[in-house]
Each structure stands twice: as C-alpha cells, then as structure tokens.
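In: here's my sequence, what's the structure:
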Amino acid sequence: MSIELNHTIVHATDRDATAAFLTDILGLPDAPVYGPFRVVELGNGVSLDVVEHPGHLTPQHYAFLVGEAEFDTIHARIVERGLPYWADPHHHRPGAINHNDGGRGLYWSDPDGHNLEIITVPYGG
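Out: You can find the predicted model right below:
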C-alpha cells in the first residue's frame, strides 16, 4: 500500500464558521459533523477536520491544488468578499497573483490567521 495523507486537523476558534468559510470560498459541499469535527472533504479524498480549540492558535499553512477554472472562481470569491490576498506566503505582494512554476497562485488568510494558498501547478512544475 502506498502512503497517502488521509486527513489533517485544523484548529479554529469557531469550528462552524471556519468550516463554512472554507467550503464557501473553495466551492465545496457543506462540512458534515463527525464527533467534535466539521469535515471539509477535498476532491482527492483528503479531509480537513475542523475542531474548535480554546485559547491561542498557532497559524498553519494549507495549500490547495486547483484547476485553472477553479482558480478563477476562487479568486473571484476572494475579491467579491473584499478579502486581502497576496502573491507570496509572507504577504509582501498584496493584491497580486504569482506565476511560479508556470502556473498561478495566491495566498489569503482564514478567520484565525491560517495561511491558505491555491496553486494551479505543483511546486517544481
């Protein structure tokens, strides 16, 4: 059997709001409840299991590989909602899209400051 990522846990100050934010921006189905989690299902069988976490959160980075059409749609949602976005992970190039590895990419933050990224080409081309 090959080794694949199955799920990861996303800590959030408001589980339901974070799951709704992710599914809305990414255009995914509503996240069902499974125990203490809201399960955000991605297209490749991996899930982001959002759990409420009291206290300080350490921001994490979550990158999503998307097609060209999905990139345009997600970018439009980010712009429509007035969310700031950047071409780089350190947020030095506001309102821009990068063209790394011959694709397109951008970064934005979720309500808890997790650094989210969409790319159309995996790193390294």
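
In: use CA for all of it now, contacts and neighbours both
Out: Will do.

In: run through the strands of this structure in chain order.
Out: With DSSP state E as the definition, the chain shows strands at residue ranges 7-12, 33-34, 37-41, 47-52, 61-65, 85-86, 105-109, 115-119.

In: the last one to strand 61-65, inter-axis angle?
Out: An angle of 20 degrees separates the directions of strand 115-119 and strand 61-65 when computed by axes from the mean of the first three to the mean of the last three CA atoms, to 10 degrees.

In: got the angle between strand 115-119 and strand 105-109?
Out: Using the same axes, to 10 degrees: strand 115-119 against strand 105-109 is 160 degrees.

In: what's in contact with strand 115-119?
Out: By CA atoms under 8 Å, 6 or more residues apart in numbering, the surrounding residues in contact with strand 115-119 are 59-66, 71, 89, 103-110.

In: then the fourth one?
Out: Applying CA under 8 Å, 6+ apart, the contact partners of strand 47-52 are 6-15, 18-19, 36-42.

In: now do the buried residues in stretch 42-54.
Out: Neighbour counts over stretch 42-54 (16 or more other CA atoms under 10 Å) mark 47, 48, 49, 50, 51, 52 as buried.

In: and this one, so I can compare the two:
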Amino acid sequence: MSAKFNHTIIAAKDRHESARFFRELFEAEEAPSWGVFTNILLDDGVLLQFAEPPVEIQMQHYAFLVDDELFDRAYARIRDRGIEHWADPHLKRSGETNTEHGGRGVYFKDPSGHGIEMITRPYL
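Out: Take a look at the predicted model:
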C-alpha cells in the first residue's frame, strides 16, 4: 500500500467556528469529534481536526482541489459573505480568480488567518 493522506490538525482561534467555515464552504460532512478536536470529513476519508492550541497560531497554507461545480458554489459563498480573496498567492490581485494550470483558483483566509487555496486542477 502506498502512503495516503489521512488527517491533519488545523490550529484555530475557535475550533467550532473554523470547522463550520470549512464544512459550509466545501460542503463537507461532520465527523465524530472528541477531546480537544472538532472534526470534519472530506472525500477519500481525509479528516480535518480543528483544535485551539495554547500558543500563538502561525499562519499555514492549505490547498483544496475541488471540481468546477463546487468551485462555483464555494466561490459564490466567499463573495456573498464578503470574504476578501485574491487571484494570486502574493495577495496582489484582490477580488479576482485565476486560470492557472488549466483550471481556476482563488486564495483567501480562514477565520484563524490561515491561507487557503481552492483550485480546480492539480498542479501535477
């Protein structure tokens, strides 16, 4: 068996708010939560676990590959909620999407300030 990505812990200022943000944006399933974790489940069984660490949160980058239909719905939610977004990772092209790598992409921040990238085509 080759290695498969299974789960990651995402540091959050408010774990419930962050889990709700990702769940609603990406139409993800709720997953059983335990202890300090609030969990959501993505396709292929990937678990996102949100926790509130007792240290200052450092910004991380998380990229999500979605199909064109989900991109349209999620991007509409981003715009409807007034979430600032950019077409580029340097945050220079505000309010736009890009057409890099034969697909579409957008960058924005989650409630804890992490850099989120949503793309419709993988880089490789």
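
In: pick the most buried one from the strands of structure 1.
Out: Greatest average neighbour count among the strands of structure 1 goes to strand 105-109 (a mean of 24), per mean count of other CA atoms under 10 Å.

In: how far does that one sit from the chain's center?
Out: 8 Å (CA atoms, centre = their mean, to the nearest Å).

In: show me what it is packed against.
Out: Judged by 3 or more CA pairs under 8 Å, 6 or more residues apart in numbering; DSSP states H and E, strand 105-109 of structure 1 is in contact with strand 85-86, strand 115-119.

In: residue 83 of structure 2 -> structure 1?
Out: Applying TM-score structural alignment, one finds that residue 83 of structure 2 aligns to residue 83 in structure 1.

In: its match and residue 108 touch, don't they?
Out: Yes - at 7.4 Å, residue 83 of structure 1 and residue 108 qualify as touching, with contact defined as CA atoms under 8 Å.

In: what residue of structure 1 matches up with residue 119 of structure 2?
Out: Looks like residue 119 of structure 2 aligns to residue 119 there (TM-score structural alignment).

In: find the nearest non-adjacent residue to that match, please.
Out: residue 105 (4.2 Å; CA to CA, 6 or more residues apart in numbering).

In: for that neighbour, give its distance to residue 44 of structure 1.
Out: Distance of residue 105 of structure 1 to residue 44 of structure 1, given as CA to CA, to the nearest Å: 19 Å.

In: residue 124 of structure 1 too?
Out: 20 Å.

In: can you list the buried residues in stretch 85-95 of structure 1?
Out: 85, 86, 87, 88, 91.

In: ok, and what's touching it?
Out: 78, 84, 96, 97, 98, 105, 106, 107, 108, 109, 115.

In: which of those lies closest to residue 25 of structure 1?
Out: residue 78 (6.9 Å; CA to CA).

In: distance of the closest one relative to residue 101 of structure 1?
Out: 23 Å.

In: residue 40 of structure 1 too?
Out: 28 Å.
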